[in-house]
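In: this one's sequence-less:
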């Protein structure tokens, strides 16, 4: 990938059991890597995933195991492709759906106050000169507004991912409760039927169950 001053990506991936998915992104020294992820769906209540971030040299920068979600912000100290991996090898049966968002930006862009208009810089200018703005100034202002809107969208995407995860958990619990409720009802019906048959057999001399109990008691 070619180097860019800023980058923003978001993706939802499905990671099969006993598999690991990795993604690469080119980063320059001094740029800030902002990575946030969360598991929005998993089987049988397993809402967790292992994650690690490796530098181009292979050095592990971040490593964590079985986390439902997390966010990291680091400054790159090497030029090259950084590797981000989500590991589901510890799960034998359940696939995981992971939402993540990656933002790469320069530290200078983060430190700059987009609304800081230093009026002292305009000392010595007359009103006509103040209105003589360059197109580049307008483009810079629009770029700063765009950056703030991107952060707002990032927050909205994060909240949407939380909502999707909570909905998946609720639906999974709903299916599980219904399943075991049906099993319990069936067991109760079978036990009740057996009890009725046994009680009736006690008063029916021709019943095979009655003869069975009679022979069994006779042996004792």
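Out: Everything's here; your move. Quick caveat, the model's predicted, so the values are computed rather than measured. Numbers count the residues shown, from 1 in each chain.
In: from now on I want contacts and neighbour counts done on CA atoms only, so please keep to that.
Out: Fine.
In: so residue 173 is in which element?
Out: Element membership for residue 173, per DSSP states H and E: helix 135-202.
In: that helix: what's the following helix or strand?
Out: Scanning forward in sequence from helix 135-202 by DSSP H and E, the next helix or strand is helix 208-219.
In: what are the buried residues along that following helix?
Out: By neighbour count, with 16 or more other Cα atoms under 10 Å as the criterion, the buried positions of helix 208-219 are 209-210.
In: ok, structure two:
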């Protein structure tokens, strides 16, 4: 009976994850925050999945509770950032599309972390196995999320290429028929008998 109670108390300390998909209009930024305690860990992974322009990039930065920027990344299509909190407070991470004046970006990102438990030496073997399984499961989830975004990017690229090839073939066919008609008209004018009165 004691083991289920201990497992119940372990649930809040397991890794937590949240996955998001947002659209960021040109000239704007979206910010989110996580409240962390000292030695808590947080990881943010992101990838630009689609854009109304040609560039699949975004600016990303993280600020600590006192407002100092601790990480910046400019014009990247994907990235990962991990931190172990040194002080308690609100850690803010922002995705910025301010450098773009016309392209809307569709961004997928995952946030996961581990809450620090100070009594590490008294963890039962079953609890340690659960934590290890949770960490392994988190890695699998991250990989799956990454593959979903990559598949979406490649599908959008393939559909865009297919559309361009189709319209180029239609334009070439139109040009071919126009040239054929002009050649027939031009050759016919050479063989016409012109009467002079």
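Out: Yes, it's here. Bear in mind that the values here come from a model prediction, so they are computed numbers and not experimental data.
In: nearest spatial neighbour of residue 3 of the first structure, chain-adjacent residues omitted?
Out: Leaving out its chain neighbours, the residue that sits closest to residue 3 of the first structure by Cα to Cα, 6 or more residues apart in numbering is residue 26, at 6.4 Å.
In: distance of that neighbour from residue 194 of the first structure?
Out: Residue 26 of the first structure is 70 Å from residue 194 of the first structure, where distance means Cα to Cα, to the nearest Å.
In: residue 181 of the second structure: how many residues sit nearby?
Out: 11 (other Cα atoms under 10 Å).
In: same question, the one 10 residues further on
Out: The number of residues packed around residue 191 of the second structure, counting by other Cα under 10 Å, is 8.
In: how far away is it from residue 172 of the second structure?
Out: Residue 191 of the second structure is 29 Å from residue 172 of the second structure, by Cα to Cα.
In: do residue 103 of the second structure as well
Out: Distance, residue 103 of the second structure to residue 172 of the second structure, by Cα to Cα: 30 Å.
In: these two: which is more packed in?
Out: The neighbour count for residue 103 of the second structure versus residue 172, taken as other Cα under 10 Å, is higher for residue 103 (19 against 12).
In: what's near enough to touch the equivalent of residue 110 of the second structure over in the first structure?
Out: Counting by TM-score structural alignment, residue 110 of the second structure corresponds to residue 101 in the first structure. By Cα atoms under 8 Å, 6 or more residues apart in numbering, residue 101 of the first structure lies in contact with 8-11, 35-37, 154.
In: which strand or helix spans residue 101 of the first structure?
Out: Per DSSP H and E: residue 101 of the first structure is located in strand 96-106.
In: the residue nearest the centre of the second structure: what secondary structure?
Out: Centroid-nearest residue in the second structure, with Cα atoms, centre = their mean: residue 47, separated by 2.2 Å. Here residue 47 of the second structure is recorded as strand under DSSP: H, G, I helix; E, B strand; the rest coil.
In: counterpart of it over in the first structure?
Out: Aligning on TM-score structural alignment places residue 47 of the second structure opposite residue 38 in the first structure.
In: one step back: among residue 26 and residue 194 of the first structure, which residue is more densely surrounded?
Out: Each of residue 26 of the first structure and residue 194 has its neighbours counted (other Cα under 10 Å); residue 26 has more, 15 against 12.
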